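*Asks:* below are the sequence and a predicted model for it; my questions follow.
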Amino acid sequence: MAASRIYNFSAGPAILPPEVFERAASAVRELRTNAHADDGEGIGLSLLEISHRGADFAAIHAKAVALVHEVLGVPESCEVLLLQGGASLQFAMIPLNFAVPKRVACYVDTGAWSAKAIKESVTLAETRGHETAVIASSKASGYDHIPALPEALPAASSYVHVTSNNTIFGTEFEQLPDVDAPLFVDASSNIGSRPFGLERATLGYAGAQKNLGPSGVTLVWYQREWAAQQPSPAGVPGILRYATHAAKGGLYNTPNTFGVLVLQLVLEWVRDNGGVTAMATRNQGKADALYAALDASSLFTAKAKPGSRSRMNVVWTLGGAPDDEREALTKRFVTAAAAAGFAGLKGHRSVGGCRASIYNAFPPEGVTALCEFMREFERTQ
């Protein structure tokens, strides 16, 4: 397979639409007044050298925020911020801003990223005076499913935090849960992939580097009316307050100007290709084909249980015993796959195995080719 046709299964930073690469590259050479098309007038400067306070970038930023509402379905009642620091910064900013002393911050533990969010809440509880409660977890079974939430939350719950999709273990909420408290969601790895109830989230966030753009941009949104009713957090630095960023229209400090443009272009691509509903059909077809290949195999075994399987990150192991043989077989498969033009299939370093990340921009024909390769690899073992 030629290098130009390598299929990129990386979990992130991940594959983006070719059209977006072309338009972004053009903007790096010279920004046009209409970055989406070739008919805009050149401004004589690269995107990388314009001021984030100037009118040219202001138009890009405003368009990106408008598309978050239009394409992703984030309600107009929500403040939209394009920040930095990734989801990892949000793990800390959320309890810093919204964990109320003597009340309970509730978390659902479904994998490594939710565990990191829980850890930050526990750490901050020592100084913020709140309690952190894990109200549901699938840790005991190796995070192979989405656990059921309790019928009743702890008394005096401030919020419930969930991770909608889990890249490492390959599980996903079918829909965001209805809970009797503000719902916070880390939607980093499946936002924009299908409708799954984002409008239910009081606060949501997503690192852009899966379905929305490059690394270095984090989408955050929250209900303005709800936020206005929350007590102002004491002792929190200004840059770590959501209100600080909202008061400056999301431009309190210098943003990732390139990343914001790419996010705008990606959302335009989703819109122009049928929107989130069309992405859902496209992604379901890819996931169904890959899971069918895994379920029909005696060599490959999907990690996640049916009913909790991610449409974005398909995780599997290879047979063989003892463990050292399984590890050698996995390494042989990943090496052979890379030589055949399938990149990024090695599982996360913390769990091993294999993983195929098939985000919005990943082509269906790449999944078909991978399934054929897997069947042939199994035949020759």
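*Replies:* Sure, I can see it. Note that the coordinates shown come from a computational prediction; the quantities given were computed from them, not determined experimentally. Numbers count the residues shown, from 1 in each chain.

*Asks:* please count neighbours and contacts with C-alpha atoms only from this point.
*Replies:* OK.

*Asks:* and the gap between residue 262 and residue 237?
*Replies:* 29 Å (Cα to Cα, to the nearest Å).

*Asks:* to clarify, my last question referred to residue 148.
*Replies:* 37 Å.

*Asks:* buried stuff in the lengthiest helix in the chain?
*Replies:* If you go by DSSP state H, the chain has its longest helix at helix 275-295. The neighbour-count check on helix 275-295 (16 or more other Cα atoms under 10 Å) flags 275-280, 282-284, 286-287, 290-291, 293-294 as buried.

*Asks:* next: stretch 224-236.
*Replies:* 224, 227.

*Asks:* now the end-to-end length of that stretch.
*Replies:* 20 Å.

*Asks:* helices along the protein, start to end?
*Replies:* Going by DSSP H, the chain shows helices at 18-29, 55-72, 86-98, 112-128, 224-228, 242-247, 257-272, 275-295, 323-339, 364-379.

*Asks:* which of those is buried the deepest?
*Replies:* Among the helices of the chain, ranked by average contacts under mean count of other Cα atoms under 10 Å, first place goes to helix 257-272 (a mean of 23).

*Asks:* got the angle for that helix vs helix 18-29?
*Replies:* Angle, helix 257-272 to helix 18-29, by axes from the mean of the first three to the mean of the last three Cα atoms, to 10 degrees: 150 degrees.

*Asks:* which neighbouring elements make contact with helix 257-272?
*Replies:* Packing partners of helix 257-272 (3 or more Cα pairs under 8 Å, 6 or more residues apart in numbering; DSSP states H and E): helix 18-29, helix 55-72.

*Asks:* got JSON lines for these, with distance to residue 348 too?
*Replies:* Below are the helices and strands packed on helix 257-272 laid out as JSON lines (distance: least, Cα to Cα, whole Å):
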{"stretch": "helix 18-29", "distance to residue 348": "26"}
{"stretch": "helix 55-72", "distance to residue 348": "28"}
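
*Asks:* state the number of residues packed around residue 248.
*Replies:* 10 (other Cα atoms under 10 Å).

*Asks:* measure it to residue 97 for me?
*Replies:* In terms of Cα to Cα, residue 248 sits 17 Å off from residue 97.

*Asks:* okay, one more to line up with it:
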Amino acid sequence: MKMKLEDLLKHIEKLKKVNRKNLKISDDADFVYICHNETVHGLKYNDIPETGDKILVADMSSDFLSEPVDVSKYGLIYAGAQKNVGPAGVVVVIIREDLITDDVIPGTPTMLKYKIHADNDSLYNTPPAYGIYICGKVFNWVKNKGGLQAMKKINEEKASILYDYLDSSSMFKGTVVKKDRSLMNAPFITGRNELDAKFIKEAKAEGFENIKGHRTVGGMRTSIYNAMPIEGVKALVEFMKKFEEENK
């Protein structure tokens, strides 16, 4: 079911009030989990929450390799490869050495024990060799681009082209406050469901695929991962300007 526009706006207002520097963490919590970049609503942790002595675990599947990360702030980072790294079926894990232990929940399957994989150089089972090979190609591509600092600059430039237009448009509106915007996923709406549907249909006819927003929130969403060239973002904005002019 799609979220109604008024409910979406209320949800956004609620998110504005979240104080990431003062999270309520249970005393008996073993760790704190965050989704570093949330793709459905286009939200990103631009300020990492303070978790005290609690281990911070982050899912970075949708923004891994998009910018530099201070891994020392985390106990564990994991990332599915399918957004910025390589084919689906490969997962990258960065784990603090003191967390690689036999002290796991009784009954934990062998394949879910990090120590088993670490002790066997990630070769305990037959690895997805082709997927890993493609990941290696992507790692070299990122290095040749200038590394993660260069990737961040490129991604900020792409995102700013889109967000700047959304901020100036009288038809299209972004649904995330500036400080929490994702560089990878930018959702937006017109405020009218029928106009959203018309835009999605005409955008597809122009060759813009998967513009439709997630089924739980509706609207539109564009994903501009590392592989999306800046020309693609510029082309989308030009189409949006044209659509806005024709549908005043």
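*Replies:* Good, I have the coordinates. Every value quoted in this text rests on a predicted model; they were computed, and no experiment measured them.

*Asks:* mean shift between the longest helix of structure 1 and structure 2?
*Replies:* Superposed on structure 2, helix 275-295 of structure 1 shows a mean distance to its aligned partners of 0.6 Å (mean Cα distance after the TM-score superposition for structure 1).

*Asks:* what span of structure 2 lines up against that helix?
*Replies:* The alignment of helix 275-295 of structure 1 onto structure 2 (TM-score structural alignment) spans residues 147-167.

*Asks:* who's in contact with the matching stretch?
*Replies:* 65-68, 142, 145, 172-174, 183-184, 186, 188, 224-226, 230, 233-234, 237 (Cα atoms under 8 Å, 6 or more residues apart in numbering).

*Asks:* residues touching the equivalent of residue 186 of structure 1 over in structure 2, list them.
*Replies:* Under the alignment (TM-score structural alignment), residue 186 of structure 1 maps onto residue 59 of structure 2. By Cα under 8 Å, 6+ apart, the contact set of residue 59 of structure 2 is 33-37, 77-79.

*Asks:* and what of residue 83 of structure 2?
*Replies:* With Cα under 8 Å, 6+ apart, residue 83 of structure 2 has these contacts: 61-63, 225.

*Asks:* that one -> structure 1?
*Replies:* Checking TM-score structural alignment: residue 83 of structure 2 goes with residue 210.

*Asks:* of the contacts of stretch 147-167 of structure 2, grab the buried ones for PyMOL.
*Replies:* Entered in PyMOL, the line below selects the buried ones among the contacts of stretch 147-167 of structure 2, by 16+ other Cα under 10 Å:
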select buried, resi 65+66+67+142+172+173+174+183+184+186+188+224+225+226+230+233+237
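
*Asks:* give me the subset of the contacts of stretch 147-167 of structure 2 lying in strands.
*Replies:* 173-174, 186, 188 (DSSP state E).

*Asks:* make CSV from those and add distance to residue 200 of structure 2 to it.
*Replies:* Shown next, in CSV, are these (distance: Cα to Cα, whole Å):
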residue, distance to residue 200 of structure 2
173, 15
174, 16
186, 15
188, 12
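
*Asks:* from the residues you listed, which two are the most distant?
*Replies:* Distance extremes for those: the farthest pair is 173 and 186 at 10.4 Å, using Cα to Cα.

*Asks:* show me what residue 73 of structure 2 lines up with in structure 1.
*Replies:* Aligned partner of residue 73 of structure 2 by TM-score structural alignment: residue 200.

*Asks:* can I assume that match is in contact with residue 183?
*Replies:* Yes: using Cα atoms under 8 Å, residue 200 of structure 1 makes contact with residue 183 at a distance of 7.1 Å.

*Asks:* returning to that earlier point: can I get the buried part of the contacts of residue 83 of structure 2 as one ChimeraX selection?
*Replies:* Typed into ChimeraX, the line below selects the buried ones among those, using 16+ other Cα under 10 Å:
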select :61,62,63,225
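
*Asks:* residue 128 of structure 2: which of the contacts of residue 83 of structure 2 is nearest?
*Replies:* For the contacts of residue 83 of structure 2, the nearest to residue 128 of structure 2 is residue 61 (17.7 Å; Cα to Cα).

*Asks:* list the contacts for that closest one?
*Replies:* 37, 78-83.

*Asks:* for residue 91 of structure 2, same thing?
*Replies:* With Cα under 8 Å, 6+ apart, residue 91 of structure 2 has these contacts: 78-81.

*Asks:* for the closest residue to it other than its chain neighbours, give its distance to residue 203 of structure 2.
*Replies:* Distances taken as Cα to Cα, 6 or more residues apart in numbering place residue 80 nearest to residue 91 of structure 2, at 4.4 Å, with adjacent residues excluded. Residue 80 of structure 2 sits 29 Å away from residue 203 of structure 2, going by Cα to Cα.

*Asks:* repeat for residue 36 of structure 2
*Replies:* Taking Cα to Cα, one finds residue 36 of structure 2 at 29 Å from residue 203 of structure 2.

*Asks:* residue 61 of structure 2 too?
*Replies:* Distance from residue 61 of structure 2 to residue 203 of structure 2, by Cα to Cα: 27 Å.

*Asks:* tell me which residues touch the equivalent of residue 233 of structure 2 over in structure 1, please.
*Replies:* The alignment partner of residue 233 of structure 2 in structure 1, by TM-score structural alignment, is residue 367. For residue 367 of structure 1, the contact set (Cα under 8 Å, 6+ apart) comprises 286, 289-290.

*Asks:* cutoff 7 Å now
*Replies:* 286, 290 (Cα atoms under 7 Å, 6 or more residues apart in numbering).

*Asks:* so the spatially closest residue to residue 149 of structure 1 that is not a sequence neighbour versus residue 162 of structure 1, what's the distance?
*Replies:* Nearest non-adjacent residue to residue 149 of structure 1, counting by Cα to Cα, 6+ apart: residue 136, 5.7 Å away. Residue 136 of structure 1 sits at a distance of 10 Å from residue 162 of structure 1 (criterion: Cα to Cα).
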